[in-house]
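Q: Based on what follows, work out the 3D shape:
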Amino acid sequence: MSLGDDQDGSGGYGGTGQTRTRYPEGGADVYGGARRGGRSSSRSLVTVVGVIVLLIAAIAFANRGGDDSASSAEGAGGQPKATTTAPSGTKPVQSTSGAIPTGYAHDTQGAQSAAANYAVALGSADMFDKAKRDAMLQVIIAPSRVAAFQSTMDRAYTAAFNKNVGLNEDGSTPTGYTFVSRTSPIGTKATASSGNNATVEVWCSGLLGMAGENSTNPVTNSWFTVTMKLEWAADDWKVVTQSQKEGPAPVPGDDPASSADDMAKAVDEYGGFTYAR
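A: As a prediction, this is how the structure comes out:
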């Protein structure tokens, strides 16, 4: 039960008619024993105060800043410390170029934030539209590598490939269907960083397929890791090379697959995020 939910669906908590318990007359409690006096109230007050103090301490601990050094990110035996996922306090992005966040910090955290957001862009449905794809590549790829990336992508996103995922040959979506192509970063790791260059791995979960009645390409989930080499160019992090490998993938759960209508509705209603390390 979440906070604010009714206890029994009838407005027992937070409603206009709160549930009340009438105790038997004569001072007996509901368990048949004698009702306690002020000592019970005092104990309750001490318990509440103790809980509040623990909460304050937990919040203070969670908000402590982390050390940027490599030694602070790993504990004994290479195991991550709590600071690995602690908020850095650094604003992840200063501006956007269209739908793609840009303007990252010139440090390792900025490189990781850039790689995460660039993975989202490179795994989006817009990649199947040549005009949109070329525009995105101009934003996220190093200037010296844009032409090569465009040529590689043109060879990959062919009419046959579009048809294979359920699209029309020109990359448009058939009437009555919703095309789904989304990448969600789960985490990032900088494997190399030195001044104006960085190598970042982005662990991702992806959705790909066609939502709609009678679709022969239903939306499926995959897990993969994208490795990007980035350089600092034009006052921002830009991709020099990128590659992808499968996994790590968790054991599938027991969640039943949603209907095509529910999947299409979710894609239309739920927007993406700006990711940051």
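Q: From now on I want contacts and neighbour counts done on CA atoms only, so please keep to that.
A: OK.
Q: For the stretch 51-200 of the chain, which segments are assigned as helices?
A: 70-73, 108-122, 130-140, 146-156, 159-164 (DSSP state H, counting those that start in this stretch).
Q: Mind listing what's buried along stretch 185-196?
A: 185, 187-190, 193 (16 or more other C-alpha atoms under 10 Å).
Q: re the thing from before, so which of the helices of the stretch 51-200 of the chain is nearest Ser97?
A: Minimum separation from Ser97 across the helices of the stretch 51-200 of the chain (C-alpha to C-alpha) falls at helix 130-140, 7.2 Å.
Q: possible to save the helices of the stretch 51-200 of the chain as TSV with distance to Leu55?
A: Output for the helices of the stretch 51-200 of the chain, formatted as TSV (distance: least, C-alpha to C-alpha, whole Å):
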stretch	distance to Leu55
helix 70-73	25
helix 108-122	29
helix 130-140	42
helix 146-156	51
helix 159-164	53
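Q: winner for burial among those?
A: With neighbours defined by mean count of other C-alpha atoms under 10 Å, none of these is more surrounded on average than helix 108-122, at a mean of 25.
Q: my guess is Leu107 meets Ala192, correct?
A: No Leu there; residue 107 is Asp. No. Asp107 is beyond contact range of Ala192, at 11.7 Å (criterion: C-alpha atoms under 8 Å).
Q: coming back round to it: in strands, which of the buried residues of stretch 185-196 appear?
A: Secondary structure assignment (DSSP state E) places 185, 187-190, 193 from the buried residues of stretch 185-196 within strands.
Q: follow-up on the earlier one: can you lay out the buried residues of stretch 185-196 as CSV showing distance to Gly98?
A: Putting those into CSV (distance: C-alpha to C-alpha, whole Å) gives the following:
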residue, distance to Gly98
Pro185, 20
Gly187, 24
Thr188, 23
Lys189, 26
Ala190, 26
Ser193, 28
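Q: structure for this one too, so we can compare:
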Amino acid sequence: MSTGDEHDYGTGETRTRLPGADPYGGARRTARSSSRSLVTVVGVVVLLIAAIAFANRDDDTPSSNKPPTNTPTTSTTAPTGETPVTTKSTGIPTGFAHNAQGAQSAAANYAVALGSAEMFDKAKRDEILRAVITPSRVQSFEASLDQAYTPDFNKSVGLSADGTTPKGYTFVSRTSPIGTRITGSSSDTASVEVWCSGLLGLAGENSTTPVTNSWFTITMKLEWTAGDWKIVTHTQKEGPAPVPGDDRAASADEMSKAVEEYGGFTYAR
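A: Presented below is the predicted three-dimensional model:
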């Protein structure tokens, strides 16, 4: 990510401790080479962020008819107990409740979709955008992302120029929401922040872009349209990130199996 400014869709700064040899093959990387690799990945992601930011410029501020719920309470991190939605469109949960809880649930699930590996496939990306973006903004999102997901960008994250995964490797792009909060709302609009952890990289022997972890906060402005919450604007900033632990970095085989064997969730606030 960038140096703390708000940006659109991307990943935050990542620090990964790699004990011993490089977990994906090759010699152990020095601190300088690791730093150069991180700078390269961050630079690429910033290009994508800037493209979406251009498409999502919006000077409107969220309606504040309801006071923001920014102040933590004893129930801030507690689940609502509401039953998760049971319907999906393009594999993405739909049919959220027309209230603050539903807006937060929608934002969490939309964060997962927009951070998925499917976004690197043009056809699948357009399906995702049509499922989560308000109809009046779909075209601008598609145009900006088409300009961002270029052959050079695909190659920079380890994929082939056409966005396919090289033989023998597993491409990983996952977003996991940690929590959500409402920062502004009215009867038909809501501004929601989603604190996330993300994985991005190519798992496989001798990968030059191994899977790394990042922490970031997404802000979505949502509107109630056609019986569901849809995204109007989407921005992102890095952090808050915890102090990295001393966990052993997974091998390429372990990471590939984890991605293939562990499915995702439907998130409900």
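Q: ok, longest helix in structure 2?
A: When secondary structure is assigned using DSSP state H, the longest helix within structure 2 turns out to be helix 31-55.
Q: could you give me the residues in structure 1 that that helix aligns onto?
A: Residues of structure 1 matching helix 31-55 of structure 2 are absent, with TM-score structural alignment as the criterion.
Q: Same check on stretch 112-125 of structure 2?
A: Under TM-score structural alignment, the counterpart of stretch 112-125 of structure 2 in structure 1 spans residues 120-133.
Q: Quick one: end-to-end length of that stretch, please.
A: Taking C-alpha to C-alpha, to the nearest Å, the span from the opening residue of stretch 120-133 of structure 1 to its closing residue is 13 Å.
Q: how far is it from where the chain is centred?
A: What separates the centre of stretch 120-133 of structure 1 from the centre of its chain is 19 Å, taken as C-alpha atoms, centre = their mean, to the nearest Å.
Q: is it true that Thr108 of structure 1 touches Ser193?
A: Yes. Using C-alpha under 8 Å, Thr108 of structure 1 is in contact with Ser193, at 6.4 Å.
Q: which one in structure 2 is aligned with Gln244 of structure 1?
A: Looking across to structure 2 (by TM-score structural alignment), Gln244 of structure 1 lines up with Gln236.
Q: That match - that's part of a strand, no?
A: Yes. Judged by DSSP: H, G, I helix; E, B strand; the rest coil, Gln236 of structure 2 forms part of a strand.
Q: which ones are touching the spatially closest residue to it that is not a sequence neighbour?
A: With C-alpha to C-alpha, 6 or more residues apart in numbering as the measure, Ile218 is the residue that lies nearest to Gln236 of structure 2, at 4.4 Å, once sequence neighbours are left out. Contact analysis of Ile218 of structure 2 by C-alpha atoms under 8 Å, 6 or more residues apart in numbering lists 9, 111, 193-196, 234-237.
Q: Ok, Pro210 of structure 2 next?
A: The neighbours of Pro210 of structure 2, taking C-alpha under 8 Å, 6+ apart as the test, are 24, 200-204.
Q: repeat that for 6 Å
A: Shown here is Pro210 of structure 2, whose contacts under the criterion C-alpha atoms under 6 Å, 6 or more residues apart in numbering are 201-203.
Q: for those, which one is nearest Ala117 of structure 2?
A: Within these, proximity to Ala117 of structure 2 (C-alpha to C-alpha) peaks at Gly201, which comes in at 10.0 Å.
Q: what's the matching range in structure 1 for the helix or strand containing the closest one?
A: When secondary structure is defined using DSSP states H and E, the element that contains Gly201 of structure 2 is strand 189-203. Counting by TM-score structural alignment, strand 189-203 of structure 2 lines up with residues 197-211 of structure 1.
Q: ok, average deviation of the matching stretch from structure 2?
A: Per the superposition on structure 2, stretch 197-211 of structure 1 and its aligned residues are separated by 0.3 Å on average (mean C-alpha distance after the TM-score superposition for structure 1).
Q: Centre of the chain to that stretch, how far?
A: 11 Å.
Q: residues in contact with it?
A: 177-192, 217-231, 260, 264.
Q: And the residue nearest the centre of structure 2?
A: The residue at the geometric middle of structure 2, judged as the C-alpha nearest the mean C-alpha position with C-alpha atoms, centre = their mean, is Gly115 (3.4 Å).
Q: need the contact list for the aligned partner of Ala161 of structure 2 in structure 1.
A: Taking TM-score structural alignment, Ala161 of structure 2 has Glu169 as its aligned residue in structure 1. Each residue near Glu169 of structure 1 by C-alpha under 6 Å, 6+ apart is listed here: 159, 162-163.
Q: since we're on Gly91 of structure 2, how many residues are nearby?
A: Taking other C-alpha atoms under 10 Å as the neighbour definition, Gly91 of structure 2 ends up with a count of 11.
Q: er, Ser44 of structure 1 actually
A: Residues lying near Ser44 of structure 1 (other C-alpha under 10 Å) number 12.
Q: Show me what it lines up with in structure 2.
A: Per TM-score structural alignment, there is no equivalent position to Ser44 of structure 1 in structure 2.
Q: Stretch 137-146 of structure 2: how far from the chain's middle?
A: The gap between the average C-alpha position of stretch 137-146 of structure 2 and the chain average comes to 17 Å, counting by C-alpha atoms, centre = their mean.
Q: got it, and stretch 189-208 of structure 1?
A: That offset, for stretch 189-208 of structure 1, works out to 15 Å (C-alpha atoms, centre = their mean).
Q: Check stretch 84-94 of structure 1 too.
A: Averaging C-alpha coordinates over stretch 84-94 of structure 1 and over its chain gives two centres that are 14 Å apart (C-alpha atoms, centre = their mean).
Q: Which residues does that stretch contact?
A: So stretch 84-94 of structure 1 is in contact with 73, 103-104, 276, going by C-alpha under 6 Å, 6+ apart.
Q: okay, how far is it across that stretch, tip to tip?
A: Stretch 84-94 of structure 1 has an end-to-end distance of 23 Å (C-alpha to C-alpha).
Q: and that stretch, which residues are buried?
A: Neighbour-count burial for stretch 84-94 of structure 1 flags 84, 86, 88, 92-93 (criterion: 16+ other C-alpha under 10 Å).
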